[in-house]
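Undergrad: Below is the sequence, then the predicted model.
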Amino acid sequence: MKAILSADITTLQFACLISGFQISIAYLPLPRLLAEGAGTDGWMTIIVLWLLSVIASICAVRLMRRLPEGTVLDLISKRIGKWAGKTAAFVFFVYFAAMAYDGFVRTTNITRSWLLPETKVYVMLVLLLIPAYAIVKGGPLLAGRYAEFVFLITCWTPLIFLYPLKDAHWLNLLPMFKEGILPVLTGVNHVLFSFVGFAATLFLYPNLKHKQYAVRGVLLANTLTAALYIWITIICFVYFSPDEITEFNQPVISMLKTIEFRVMERIEVPFIAFYLLIYSMIWIPASYLTVFCSDWLLGTGSIHRHLQFFFVLLVVSSFFYFPSFNQNENLETQLGNAGAVLEYIVPAVLLFFFWAQDKLQRRA
């Protein structure tokens, strides 16, 4: 059932949570990954992924309508058995814990690389975990309000990238379908991680104030994500040459280095500092979903204790091992593959299974 009974979130907050989950750490390296997978036709791969994510999200919403006041764990436990619910709780716990860990690692690496190169890893983690703990312990309501706040104060940032368009070469996009449609479709594997995160629907649906608008919420979230991805991808493709863009690990930041104002030379520095708010949109909801799954699995009824243990474990583990950029990208590739199963396939399979189960019971 609901983790916090009074934690009802609006449709806009719900959409901001999902869209922020998707955009957060995938936004900066996305143009390079698309160029590696499909060349300058990569922006069309985003449209394919948008369509797939919308279909999968609608399946997730229709699945949750079978038990409006419970999460997917409650639904599985009720319809299949407690053992299945416990198994699902453990699987989602590992998945969301890896998501949160990846978000903290990516944010720490970017911050230390561009802003605070001499700062210790554990110090960076503590600085990130303190505000995260304050928000996560408030549950979905506070996380939803925070997501809405971040959206409102960062919605102007894509307009910064209008400045580099004065040096754009639009012929870079032509001809379309240079190598046919196959690279556009196979490029999905390179950027699948960019459209995961809507599995939060399976856990936040009970907290929706207006459940009848859940489909609108997921449609809005995925459309916002796709629109922003297409915007930044096309700008990077027309600014960098097709061969040059693959040489930059974070082409969005590299493009910002060319923007100069009289009052500020290096605009990428304050941009990265401000972008930490967007980065937080993966580790905050992922941390909440992690401890929610662990609490549901163990039945302790104390999410705060689980959250404290999880954050302490993150800091302690940083003393022994902390991934590099390349290791971080490998983790994201694995998370994309896991997300393809848990977010795209599992909801559709469960929806079909419960439909078939109901039909057989009616016949009996």
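TA: Thanks, I have the structure now.
Undergrad: switch to C-alpha atoms for all contacts and neighbour counts from now on
TA: OK.
Undergrad: In the host helix or strand of Tyr95, which residues are buried?
TA: Taking DSSP states H and E as the definition, one finds Tyr95 inside helix 82-114. For helix 82-114, burial by neighbour count (16 or more other CA atoms under 10 Å) applies to 84-86, 88-90, 92-93, 95-111.
Undergrad: now do stretch 177-186
TA: 177, 183-185.
Undergrad: Same question for stretch 233-246.
TA: Buried residues in stretch 233-246 (16+ other CA under 10 Å): 233-242, 245-246.
Undergrad: can you list contacts of it?
TA: 30-33, 35-36, 39-40, 43, 161, 164-165, 167-173, 251-252, 255 (CA atoms under 8 Å, 6 or more residues apart in numbering).
Undergrad: Any idea how far apart the tips of it sit?
TA: End-to-end distance of stretch 233-246 (CA to CA, to the nearest Å): 13 Å.
Undergrad: Run through the residues that contact Arg79.
TA: Counting by CA under 8 Å, 6+ apart, Arg79 has contacts Phe354.
Undergrad: likewise Leu142?
TA: Residues near Leu142 by CA under 8 Å, 6+ apart: 135-136.
Undergrad: Please tell me how far it sits from Asp295.
TA: From Leu142 to Asp295 the distance is 19 Å (CA to CA).
Undergrad: Please apply the same query to Ser57.
TA: For Ser57, the distance to Asp295 - CA to CA - is 25 Å.
Undergrad: Summarise which helices and strands whichever helix or strand comes after the helix holding Tyr95 is packed against.
TA: Next along the chain after helix 82-114, taking DSSP H and E as the criterion, comes helix 121-136. Helices and strands touching helix 121-136, by 3 or more CA pairs under 8 Å, 6 or more residues apart in numbering; DSSP states H and E, are helix 82-114, helix 139-154, helix 268-298, helix 303-318.
Undergrad: could those go into CSV alongside distance to Val126?
TA: Shown next, in CSV, are these (distance: least, CA to CA, whole Å):
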stretch, distance to Val126
helix 82-114, 10
helix 139-154, 19
helix 268-298, 13
helix 303-318, 7
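Undergrad: which stretch among those helices comes nearest Phe353?
TA: For Phe353, the closest of these is helix 82-114, at 13.7 Å, according to CA to CA.
Undergrad: hold the first one in mind and look at this next one:
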Amino acid sequence: MNKPRRNGITLLQYILGVNVTQIGTSILTLPSELAKTATTDGWISIVVGWMIATIVSLCIIGVMAKHPGATIYDVLTHYLGKWFGGAWIIILMCSSLFIAMIVFYEVLRLIKLFILPNTSSGLLAIFFMIPTYMVLRSGIRIFARYAEFVFFFTLWLPILLLVPLKDAEFIFMLPVLKEGMLPILHAVAPAVISFIGFEIAFILYPYLKNKQAAARGIVIANTITLLVYLQITLSCFLYFSPDEITNLLWPTLTLVKPIHFPFFERFEILFLSFYMFIFSTSFLPSIFIVTENINQFFGKQNWQLPICILLSLILAASFVYIPTHSQLEVMSKWWNWDAYIVFCVFPVLFFLYATLHTRWKQRKTV
């Protein structure tokens, strides 16, 4: 299905759309998660995770490039058939919806804890859903513009984390490979999960005007994410001791606390308030994956009904059930295993299958 020209997005919007989708809740917890497994060598795991994420991303582009202008629904049903391809679309939608719910509940919890402790979760959810609906109903082109805005609007947040490094202790990083390579390899799993978001390329690719630059663009997007994660992780490793950081739930927020101004003391509140924009760009793409594929199932374009129903159900859930921190951790662990299969393993296997299928068809016609 060819997308109208007016819905096209630029290469920069495509790059930043992938990047802001990747940088979500993991930016607050990743340094601690890596330190628990690989101590201060965890930054090496991020580099390995970037390599794996880039390979998977290029497999996604490789599959989509075989059918320029086609959607992921078209591609899957072409190679796997209507029923098996449709089944994988449903699995993809369910996984995306699951992460959207996790991000949504994480946003509510952080706002309640740090910013508006006396405001009901339902009211906060309503305020969160209003701008979300406005972006979703406007389509991919507006989301791409919003992603571009969020990137430049929040660019100062990682840079701000360099301020506490006047008290950095470089001895914390030594010696390199202190525990050997095995802990680093074990820490690759959470590092790869932190790059999840590249799957939005399935949705963005058909809208990209310059499709020849898609592979280069997604490598650039992954590299920007890598630089952000390295900068934040190394800042935490240099500021906190190896034992201290493993006991911190949100080391990134703790790193902001020493920053004070004469007119403003609790700077982490301001930091987190701006960070809500980044949270929204993790939530929106997951919903887009669901609604775009529902439209494909029913042969609709710009159908508002799935958006209204989906957001209404998520909003209703916030009035009925708010998970605790431990419950959110369990949900995240479940989704992690699901993400490895759906977003990492499957794109690689599907690329190999599509390549072999294409070559077999070519030989058969010769």
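TA: Perfect, thanks for sending it. Model, not experiment: these values are computed from the prediction.
Undergrad: ok, back up a step: the helices and strands packed on helix 121-136 of the first structure: which one's closest to Gln212 of the first structure?
TA: helix 139-154 (18.0 Å).
Undergrad: Report the mean distance between stretch 222-237 of the first structure and its aligned residues in the second structure.
TA: Here stretch 222-237 of the first structure, set against the second structure after superposition, deviates by a mean of 0.5 Å using mean CA distance after the TM-score superposition for the first structure.
Undergrad: so how far is that stretch off the chain centroid?
TA: Averaging C-alpha positions (CA atoms, centre = their mean, to the nearest Å) puts stretch 222-237 of the first structure 15 Å from its chain's average.
Undergrad: Thought Tyr122 was touching Phe319 of the first structure, still the case?
TA: Yes - with contact defined as CA atoms under 8 Å, Phe319 of the first structure reaches Tyr122; the gap is 7.1 Å.
Undergrad: Which one of these two is surrounded by more residues?
TA: Tyr122 (17 against 11; other CA atoms under 10 Å).
Undergrad: Tell me who's in contact with that one.
TA: By CA under 8 Å, 6+ apart, the residues touching Tyr122 of the first structure are 315-316, 318-319.
Undergrad: what do you get if the cut-off is 6 Å, keeping everything else the same?
TA: Listed by CA atoms under 6 Å, 6 or more residues apart in numbering, the contact set of Tyr122 of the first structure reads Val315.
Undergrad: Need the counterpart of it in the second structure.
TA: Aligned by TM-score structural alignment, Tyr122 of the first structure pairs with Gly122 of the second structure.
Undergrad: Could you list every helix and strand in contact with the helix holding Tyr95 of the first structure?
TA: Using 3 or more CA pairs under 6 Å, 6 or more residues apart in numbering; DSSP states H and E, the elements in contact with helix 82-114 of the first structure are helix 72-79, helix 268-298.
Undergrad: and the first one, how far from the second structure on average?
TA: Mean deviation of helix 72-79 of the first structure from its aligned counterpart in the second structure after superposition (mean CA distance after the TM-score superposition for the first structure): 1.4 Å.
Undergrad: Mind listing what's buried along that helix?
TA: Quick answer for helix 72-79 of the first structure (16+ other CA under 10 Å): 72-77.
Undergrad: so which of those residues would you say is closest to Tyr279 of the first structure?
TA: Val72 (26.5 Å).
Undergrad: I figured the closest one hits Leu202, correct?
TA: Yes - Val72 of the first structure is in contact with Leu202 according to CA atoms under 6 Å; the separation is 5.3 Å.
Undergrad: follow-up on the earlier one: could you turn the buried ones of the contacts of stretch 233-246 of the first structure into a ChimeraX selection?
TA: A single ChimeraX command selects the buried members of the contacts of stretch 233-246 of the first structure (16+ other CA under 10 Å):
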select :30,31,32,33,35,36,39,40,43,161,164,168,172,173,251,252,255
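Undergrad: Show only the entries of the contacts of stretch 233-246 of the first structure found in strands.
TA: Judged by DSSP state E, the contacts of stretch 233-246 of the first structure include no members of strands.
Undergrad: Among the contacts of stretch 233-246 of the first structure, which are located in helices?
TA: 30-33, 35-36, 43, 251-252, 255 (DSSP state H).
Undergrad: can you put those residues in TSV and add distance to Glu265 of the first structure?
TA: TSV is the format used below for these (distance: CA to CA, whole Å):
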residue	distance to Glu265 of the first structure
Leu30	25
Pro31	24
Arg32	25
Leu33	28
Ala35	29
Glu36	31
Trp43	30
Pro251	18
Val252	17
Met255	13
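Undergrad: still on that earlier bit, the helix holding Tyr95 of the first structure to helix 268-298, inter-axis angle?
TA: Put simply, helix 82-114 of the first structure runs at 160 degrees to helix 268-298, going by axes from the mean of the first three to the mean of the last three CA atoms, to 10 degrees.
Undergrad: Check the mean deviation of helix 82-114 of the first structure from the second structure.
TA: Overall, helix 82-114 of the first structure averages 1.1 Å from its counterpart (mean CA distance after the TM-score superposition for the first structure).
Undergrad: and the nearest residue to Ile196 of the second structure once chain neighbours are set aside, what does it touch?
TA: Distance criterion CA to CA, 6 or more residues apart in numbering; nearest residue to Ile196 of the second structure, sequence neighbours excluded, is Gln22 at 5.6 Å. Taking CA under 6 Å, 6+ apart, we find Gln22 of the second structure in contact with 195-197.
Undergrad: do that again at 8 Å, thanks
TA: Neighbour list for Gln22 of the second structure: 194-198, 225, 282 [criterion: CA under 8 Å, 6+ apart].
Undergrad: Likewise for Leu141 of the first structure?
TA: Leu141 of the first structure makes contact with 7-9, according to CA under 8 Å, 6+ apart.
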